[in-house]
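Asker: have a look at this prediction, sequence included:
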Amino acid sequence: MRVTIFDNFPPIKGVRWFNVWVFILTPLLGLAGFFYAPSSRATAAFSALYYVFSMLGVTAGYHRLWSHRSYNASIPLQLFLLAAGTSAAQGSALFWARSHRSHHRYTDTDKDPYNANRGFWWNHLGWMVFVTDLHSGAADSSDLKKDRLLQLQHSWYFFLLPIWAIIVPTVVPGYFWGDWIGGFCFATMLRMTFAHHSTFALNSVAHYLGTAPFDDRLTPRDHFITAIVTMGEGYHNFHHQFPMDYRNAIQWYQFDPTKWFIAACKVLGFASHLRTFSGNEIAKGQLTMKLKDLKRVQEEITWPTPTEKLPVITWDTFQKESKNCPLILIAGFIHDVSSFIKEHPGGSDILNQSAGKDMTPAFFGGVYNHSNAAHNLLSMLRVGVLENGVETPAEPVKPEHAIPPSQSLYVATRRQGI
């Protein structure tokens, strides 16, 4: 099932008003800065840097480190990522990672906290602001519960939240260059709004728009725009296939600053054991999707009548019918060339003179070495199979002569095991 925009909301039992007011007030207070805050390049630059700080807390910390354990982080790096993640105001790392593990285990089902089949707006905001009978499926979070730093952040989250999400980004512009309003409106509220909706776009946009180069059974998609605003998290189709890979983008030209950050941390000694999935297995996923695409193209093409569905014709019948219709024998197949006589590049006479004859040697280089296109077109003119295949046993038909070039490679669906 593909995603819809508004359909499939579950029955609403209540509203989480705290979340509603957060999602309403943060953009309104952020936009107020355009009317009341002075124009400041320093505040704009700090807001952008603090946004990167917040998003790294979510992407490199909450997501790739604690949700998927895709690398090991030193204590200083963990403290940095916990502070950064807290500044994004998306809950504690323990809460976030536990929900995300349910999302991966139960993707696109009602045990998935942000089930894409419930619709775009349910994914983006609905699951956070409405109370329903839906509950996230169980997922192993025993390692998270044993992590003392995560437990500490979880217990003190609502004390740490205002410090990192509001006080620090407001005080820095206000204290150092006197822009208190800009610090509050832009570095705090507008930055928080962008951090929220960029992350939420992974649950909505990246399950609704984009490509599926690794698997198309579920809704996750690779989406370049989402990758830009989420520090590289938008290559969601890859991520759902290989969640324990510290990379979301595997090509050098793909935008994944989180991958670059983790790799830099390894060089600096703050990260280790960066996990990557086997390139061979990744290539299998890519090949499978390419074959699926080719099979769709293949099914839209008109192909020759299968050999088993062609009538078997005796040599005498072939000779008799050739007097009324230009039939030519090539590679054991009888071809009706009447529709092609006037279009034949070598002229019509050669085809008329070949009626009733075995022209296999001539067609396969004796007179002219025909192109692949000629072989493919010839196969479309087949009307029968000669009994015993050839005029005389001295002229065996080579197997490759019976298969047109366009069918020498063919995508087939395997119905049983090897």
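Answerer: That came through fine. Residues are numbered from 1 along each chain as shown.
Asker: switch to C-alpha atoms for all contacts and neighbour counts from now on
Answerer: OK.
Asker: tell me where the stretch 151-300 of the chain has strands.
Answerer: Along the stretch 151-300 of the chain, the stretches classed as strands by DSSP state E, counting those that start in this stretch are 271-272.
Asker: and residue 123, helix, strand or coil?
Answerer: Under DSSP: H, G, I helix; E, B strand; the rest coil, residue 123 falls in the helix class.
Asker: swap in residue 100?
Answerer: Residue 100 is classified as helix under three-state DSSP.
Asker: now it. Nearest residue, chain neighbours left out?
Answerer: residue 67 (6.5 Å; C-alpha to C-alpha, 6 or more residues apart in numbering).
Asker: dropping in the other structure now:
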Amino acid sequence: MATSDPQVAVPPTPPTQPHISTQPVTLQNWYKKINWLNTTLVVLIPTYGLYLSLSTPLTRPTLLWSILYYATTAFGITGGYHRLWSHRCYSARLPLRIFLAFVGAGAIQGSIRWWSANHRAHHRWTDTMKDPYSVMRGLLFSHIGWMVLNTDPKVKGRTDISDLDNDAIVVFQHKHYGKILIFTAWIFPALVAGLGWGDWWGGLVYAGIIRACLVQQATFCVNSLAHYLGEQPFDDRRSPRDHVFTALVTMGEGYHNFHHEFPSDYRNAILWYQYDPTKWLIWGMSKIPFFPLTQDLKTFRANEIEKGRLQQQQKAVDKKRAALDWGTPLSQLPVLSWDDFQTQASTNGAALVAIAGVIHDISPFIADHPGGKTLIKSAIGKDATAVFNGGVYEHSNAAHNLLSTMRVGILRGGQEVEVWKSSAERASKDVRGLGIVRAGE
């Protein structure tokens, strides 16, 4: 006789522990909230470098070398990590790609693959919790907090990086990033200073540690200050802003409002006086005879750029316009017949005049009329369109604006009435603000 197998007891699945970033800070877990590798690279080593600088003289050659290597490694980030690999704004030949991969590692900001994946998520999910360094989580978090704290990887938005995984240079750098970092960030600058003018220690401290710290902090300003301070000439629906300070310290990355609107453009600055040496270098290398190092420089259509700028300017005008009295909107005015208009023209202290199909109560202005009371009173209860628009005197734009504040109704039955009403209805549906009143209209 067959017997069934005895039931095997299945141990209960332990409850999933919430990520450390969501747990309250305690004396027992505070150290778990810190990303110690990143904290060592962007806080502890730079702090030690600043301490060493107190006893390490800074020579003129080392200072100049530190500035040059600062600009070189910063370009590795701006021209390489950012505009080449994150956004594919241009194409680069193999020698330049190898150079950018190595000097970019010297900025100590992670591998190309890691940096670009985060940056693409930042653009895809700007100002949301899926943005890895969202300014909505605080200025300090967007600057450095996201680096030194352990954050939940499940929260960060996902993006496609298959192109990076198929790039041999990106794959090689990611695999050997630690060794490349040590050499390009610290050993190489010390070698140049030591073999060049005998300042081994100064080369390590200034051109190595402190230089890398400054490049890091400058880049972090793009994530923080460029989402917090400055103008928004192209779009104000999200946080990116333009300002010159970040552009000066990051080889031109400070025009962040433009960049977020047109991320595939190899330029961050488009006006001649705006500081963007990364753009100049990319452009310049495309002009090298016979063997240009950069190719396929992408730019956004000037027509769309100017449309964005104009729409933002109009938004600003509309905000100012909304604070002014332009009179009761035509769509909200009552419609009166000609007989009703004449009946009410002088009742209850009113002084109604019809101009271009709109009824106005001019009683508050009679005493102040520059042409005198007699002339303006003679128009009460009548259609004064011809008189107002040049028959007696062609009134100024200011007079038209003042008259609009006195309108109280619309005449029924005239062609002008239909034009005014349809125009008002279009204005009420004008969500893009294209119906702004302009001089002479």
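Answerer: Happy to help now that I have it. What you see is a predicted model; the values in this text were computed from it and never measured.
Asker: what's the TM-score here?
Answerer: Once superposed, the chains reach a TM-score of 0.86 (TM-score structural alignment, normalised by the length of the first structure), with 399 aligned residues with a C-alpha RMSD of 2.9 Å.
Asker: returning to that earlier point: what number of residues lie near the residue nearest to residue 100 of the first structure?
Answerer: Per other C-alpha atoms under 10 Å, the neighbour tally for residue 67 of the first structure reads 26.
Asker: and it, what is it in contact with?
Answerer: 96, 97, 98, 100, 101 (C-alpha atoms under 8 Å, 6 or more residues apart in numbering).
Asker: return the residue of the second structure aligned against the fourth one.
Answerer: When you say that, I think you mean residue 100 of the first structure. Alignment note (TM-score structural alignment): residue 100 of the first structure maps to residue 119 of the second structure.
Asker: check residue 23 of the first structure too.
Answerer: By TM-score structural alignment, residue 23 of the first structure lines up with residue 42.
Asker: how about that match, secondary structure?
Answerer: In three-state terms, and counting by three-state DSSP, residue 42 of the second structure is helix.
Asker: just checking, it touches residue 213?
Answerer: Yes - contact criterion C-alpha atoms under 8 Å: residue 42 of the second structure and residue 213 qualify, at 6.7 Å.
Asker: overlap in contacts of those two?
Answerer: Counting by C-alpha under 8 Å, 6+ apart, residue 42 of the second structure and residue 213 have no shared contacts at all.
Asker: residue in the first structure paired with residue 85 of the second structure?
Answerer: Matched to the first structure by TM-score structural alignment, residue 85 of the second structure sits across from residue 66.
Asker: what about its match, distance to residue 89 of the first structure?
Answerer: In this view, residue 66 of the first structure and residue 89 of the first structure are 17 Å apart by C-alpha to C-alpha, to the nearest Å.
Asker: so these two - more neighbours on which side?
Answerer: residue 66 (28 against 22).
Asker: does the more buried one really touch residue 142, like I thought?
Answerer: No - look at residue 66 of the first structure against residue 142 with C-alpha under 8 Å: they stay out of range, at 11.7 Å.
Asker: what about the residue nearest to residue 411 of the first structure when sequence neighbours are not counted, how many neighbours?
Answerer: What sits nearest to residue 411 of the first structure in space, not counting adjacent residues and going by C-alpha to C-alpha, 6+ apart, is residue 295, at 5.8 Å. Counted by other C-alpha under 10 Å, the residues lying close to residue 295 of the first structure total 15.
Asker: repeat that for residue 301 of the first structure.
Answerer: Residue 301 of the first structure: 8 neighbours (other C-alpha under 10 Å).
Asker: tell me which element the aligned partner of it in the second structure falls in.
Answerer: Using TM-score structural alignment, the equivalent of residue 301 of the first structure in the second structure is residue 324. Secondary structure from DSSP states H and E places residue 324 of the second structure outside every helix and strand.
Asker: mind listing what residue 310 of the first structure touches?
Answerer: Counting by C-alpha under 8 Å, 6+ apart, residue 310 of the first structure makes contact with 383, 384, 385.
Asker: list the residues that contact the second one.
Answerer: Translated: residue 384 of the first structure. Contacts of residue 384 of the first structure by C-alpha under 8 Å, 6+ apart are 310, 311, 312, 313, 333, 334, 335.
Asker: same deal with residue 45 of the second structure?
Answerer: By C-alpha under 8 Å, 6+ apart, the neighbours of residue 45 of the second structure are residue 209.
Asker: against residue 38 of the second structure, how distant is it?
Answerer: 10 Å.
Asker: would you mind giving the secondary structure of the residue nearest to the match of residue 85 of the second structure when sequence neighbours are not counted?
Answerer: Spatially, and ignoring its direct neighbours in sequence, residue 66 of the first structure is nearest to residue 97 (6.1 Å; C-alpha to C-alpha, 6+ apart). When classified by three-state DSSP, residue 97 of the first structure comes out as helix.
Asker: kindly report the same for the one 10 residues further on.
Answerer: In the three-state summary, residue 107 of the first structure is assigned as coil, counting by three-state DSSP.
Asker: so it makes contact with residue 218?
Answerer: Yes - Residue 107 of the first structure lies in contact with residue 218 (C-alpha under 8 Å); the separation is 7.5 Å.
Asker: residue in the first structure matching residue 214 of the second structure?
Answerer: That one, residue 214 of the second structure, aligns with residue 194 by TM-score structural alignment.
Asker: quick one, what contacts the match of residue 23 of the first structure?
Answerer: 213, 216.
Asker: rerun at 7 Å
Answerer: By C-alpha atoms under 7 Å, 6 or more residues apart in numbering, the contact set of residue 42 of the second structure is residue 213.
Asker: distance check, it against residue 101 of the second structure.
Answerer: In terms of C-alpha to C-alpha, residue 42 of the second structure sits 20 Å off from residue 101 of the second structure.
Asker: measure residue 406 of the second structure to residue 298 of the second structure for me?
Answerer: Separation of residue 406 of the second structure from residue 298 of the second structure (C-alpha to C-alpha) stands at 54 Å.
Asker: I meant to write residue 395 of the second structure there.
Answerer: Computed with C-alpha to C-alpha, the distance linking residue 395 of the second structure and residue 298 of the second structure is 52 Å.
Asker: residue in the first structure matching residue 397 of the second structure?
Answerer: Per TM-score structural alignment, residue 397 of the second structure is aligned with residue 372.
Asker: what number of residues lie near that match?
Answerer: 12.
Asker: also residue 255 of the first structure?
Answerer: 22.
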